[in-house]
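Student: sharing a sequence plus its predicted fold:
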Amino acid sequence: MTAPRAEHEYHERVARAVAAIVADPLAEHRLEDLARLAHFSPFHFHRIYRSVVGETVSATVRRVRLALATRLLTRGDQSITEVALTVGYESPQAFTRAFGQFAGQSPRKFQQQLRTAILDPVPMPCDPDPGAPPSVRIVERRTQPVHALRHHGPFSTIPHTHRRLRSHVGNRTVSDWFGISCGDPEARPDFRYYVAAMSPDPWALGDTEVELLDIPGGLYAAHTLAGPYTRINAAVHALYAHWLPGSGYEPDDRPTLEHYLNSPRQVAPAALRTDLLIPIRMAR
């Protein structure tokens, strides 16, 4: 078996374990059970898992449970104490500390920021006060070609796909980095996710893993998210569920975009900025 094929098989086997954690975040997830699912010896599994995913099994479980907490907090029908107990914390204090490390702010502030930045009504383009910048703005983008790597596996392993694309990029110049969501993540297997780089430099024709895609042009609803990438899913859900219905627009059949405006390699998680771009058209 060639090295690239063996590496791909390792990733697929580890992805089964990650998928099991994501499917049932509140289960016990014993190391022996996950190793059996991935067809690895329990003796070697944890080391292999950490090398592929970039973190320990316990860190993945903790992160997936806290990601579940962001969805529960976004819904707003449970108190912070109830959310803490639901995701496996014995006290709201312990949950608040863990959530602060995960999301860069307390659970209460997370709820308040989502509501004031996204869920509250925002001015339409014809609003009489154009001087007040809305939290969601309407932009028109031109079609842009990008080099993209398709992500396989659960969302929690997306950072690994980013690292793989960076290894393909090498010393080439990159002007922008994107995440591209094609379809509804709840409607698998139709859903596809890509990490993408916009680069003016030439790429080797033999690099078959990397695809040349076009990011479609057109109208987008843009919201600049402040803080860690762990907030992205909750913010996108809030845009679709709460902002879009009252906006005068409807979703278009183009990918949803994450445009990374800076890098976790250069700034702290709280200083990260990501443009979330929802494809739209005027409502009929």
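Tutor: On my side now, so go ahead.
Student: every contact and neighbour count from this point should use C-alpha atoms.
Tutor: Will do.
Student: so where do the strands sit in the protein?
Tutor: If DSSP state E is used as the criterion, the strands of the chain fall at 137-141, 144-151, 176-182, 192-198, 211-215, 218-226, 249-251, 256-260, 273-282.
Student: outside of the shortest one itself, list whatever touches it.
Tutor: I take that to be strand 249-251. Leu244, Ile278, Pro279, Ile280, Arg281, Met282, Ala283 (CA atoms under 8 Å, 6 or more residues apart in numbering).
Student: before we move on, the earlier item: can you say which of the strands of the chain is nearest to Ala38?
Tutor: The closest of these to Ala38 is strand 144-151. By CA to CA, the value is 18.7 Å.
Student: got the strands of the chain as JSON lines, with mean neighbour count and distance to Thr157 columns?
Tutor: Shown next, in JSON lines, are these (neighbours: other CA atoms under 10 Å; distance: least, CA to CA, whole Å):
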{"stretch": "strand 137-141", "mean neighbour count": "14", "distance to Thr157": "29"}
{"stretch": "strand 144-151", "mean neighbour count": "20", "distance to Thr157": "8"}
{"stretch": "strand 176-182", "mean neighbour count": "19", "distance to Thr157": "13"}
{"stretch": "strand 192-198", "mean neighbour count": "22", "distance to Thr157": "12"}
{"stretch": "strand 211-215", "mean neighbour count": "15", "distance to Thr157": "19"}
{"stretch": "strand 218-226", "mean neighbour count": "20", "distance to Thr157": "21"}
{"stretch": "strand 249-251", "mean neighbour count": "17", "distance to Thr157": "27"}
{"stretch": "strand 256-260", "mean neighbour count": "22", "distance to Thr157": "16"}
{"stretch": "strand 273-282", "mean neighbour count": "20", "distance to Thr157": "19"}
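Student: try it against this one:
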Amino acid sequence: MRADQNKAAYEKRIQRVFRYIFNNLDGDLSLDTLADVACMSRFHWHRVFQSMTGEPLAAAIRRIRLSRASVDLLQTNDAIAEISVRYGYPTAQSFTRAFKAEYGLAPGGFRDNGNAPIVFAPKDEGVFSMHQIHIKEMPEQTMLALANKGPYHDLGMTFGNLVAMLVSRGLIGQAGPFAGIYYDDPGIVPAEELRSHAGAIFQTLPETHDGFETLRIPAGRFAVLRHKGPYAGLKVAYMYLFGEWLPSSGEEAANTPCYDIFHNSPTNTAPEDLIVDVCLQLA
């Protein structure tokens, strides 16, 4: 098998495993099960996964489960015990221990904190603290990206596939920050129909980039909201941007989709320290 064909085969294995994880968060995600999904020996599968994604398999599963749980805590009224089982924790106690270790708050405290009024000011304290919105001139940016269709909070699966492809092709060192582009309003478009892209920004495109879409984000004036905290709080950030800031700003939004720039990674950053710039182009 040629080298490029071999890389493509390994990329497909990673994609298949991420898809299985996201679709079976309440099920058996043991090393043996996922090695079978990848069609690889259990003795080598974990090394392949960690080398291609930069994250141990158990840490990735825990992060994905708890990230999805954090969204449900803020966006539903489901009981904590119900959310625990939904994401693979047999008891509320085991879920609470894992969640507090990851987020620094018990699930109930996280829910209460996330639903409280949020102060949009340049401060660093607090799980959901955010900075003020600034208007900036942004240059044109070029991305290599993968398309996604489905709930925006599942875009992490596509980012996982993207990282694995960049690593396998030796491009990860050239990639700038990661970015997500969102084309639809989740308030009016069914979750399963939402369109988005997960991408990495490049200063100079590599000569060979088969398998990726090339996207160009236009230059212009942007309203930029810096969000610091768990990704589950981004929904509130968007509500503030469109519901409070834009109507009172005297500005008009351009006819282009919003995008997020991710300045660090949940694979090696505590949820309260995650930093995202929400970028809205202005007319």
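Tutor: Received it, and whenever you're ready, just let me know what you need. These figures come from a predicted structure and were not determined experimentally.
Student: care to give me the TM-score?
Tutor: After superposition, the two chains reach a TM-score (TM-score structural alignment, normalised by the length of the second structure) of 0.66; 258 aligned residues with a CA RMSD of 4.4 Å.
Student: ok, back up a step: which of the contacts of strand 249-251 of the first structure sit farthest apart?
Tutor: Ile278 and Ala283 (14.3 Å).
Student: just checking, what packs against the longest helix anywhere in the second structure?
Tutor: The longest helix of the second structure (DSSP state H) is helix 3-23. With contacts taken as 3 or more CA pairs under 8 Å, 6 or more residues apart in numbering; DSSP states H and E, helix 3-23 of the second structure sits against helix 31-38, helix 155-168.
Student: would you tell me which one of these is buried the most?
Tutor: Across those, the average number of neighbours (mean count of other CA atoms under 10 Å) peaks for helix 155-168, which reaches a mean of 21.
Student: how close does the aligned residue in the second structure for Ile215 of the first structure get to Met143 of the second structure?
Tutor: Counting by TM-score structural alignment, Ile215 of the first structure corresponds to Ile217 in the second structure. Going from Ile217 of the second structure to Met143 of the second structure by CA to CA, to the nearest Å gives 8 Å.
Student: repeat for Gln93 of the second structure
Tutor: Plainly put, Gln93 of the second structure is 42 Å away from Met143 of the second structure if you go by CA to CA.
Student: again with Ser30 of the second structure
Tutor: 34 Å.
Student: tell me, how many residues neighbour Pro117 of the second structure?
Tutor: A count of nearby residues for Pro117 of the second structure, using other CA atoms under 10 Å, gives 9.
Student: same check on Ser41 of the first structure?
Tutor: Neighbour tally, Ser41 of the first structure, other CA under 10 Å: 13.
Student: nearest spatial neighbour of it, skipping sequence neighbours?
Tutor: Ala35 (6.2 Å; CA to CA, 6 or more residues apart in numbering).
Student: which residues does the nearest residue in space to Gly108 of the second structure that is not next to it in sequence contact?
Tutor: Leaving aside its chain neighbours, Gly108 of the second structure sits nearest to Ile80 (7.6 Å; criterion: CA to CA, 6+ apart). The contact partners of Ile80 of the second structure, by CA under 8 Å, 6+ apart, come to Leu73, Ala92, Pro107, Gly108.
Student: aligned partner of the third one in the first structure?
Tutor: Taking TM-score structural alignment for the superposition, Pro107 of the second structure sits opposite Pro107 in the first structure.
Student: quick check: its match touching Arg97?
Tutor: No - Pro107 of the first structure is beyond contact range of Arg97, at 9.3 Å (criterion: CA atoms under 8 Å).
Student: which residue of those two possesses the greater neighbour count?
Tutor: Pro107 (24 against 14).
Student: now do stretch 98-109 of the first structure: everything it contacts.
Tutor: Contacts of stretch 98-109 of the first structure (CA under 8 Å, 6+ apart): 63, 66, 73, 80, 96-97, 110, 227-228, 230-231, 269-270.
Student: looking at those, which is nearest Arg254 of the first structure?
Tutor: Distance ranking of the contacts of stretch 98-109 of the first structure against Arg254 of the first structure, using CA to CA, places Arg231 first at 22.0 Å.
Student: count of residues packed around the closest one?
Tutor: Burial measure for Arg231 of the first structure: 19 neighbouring residues, criterion other CA under 10 Å.
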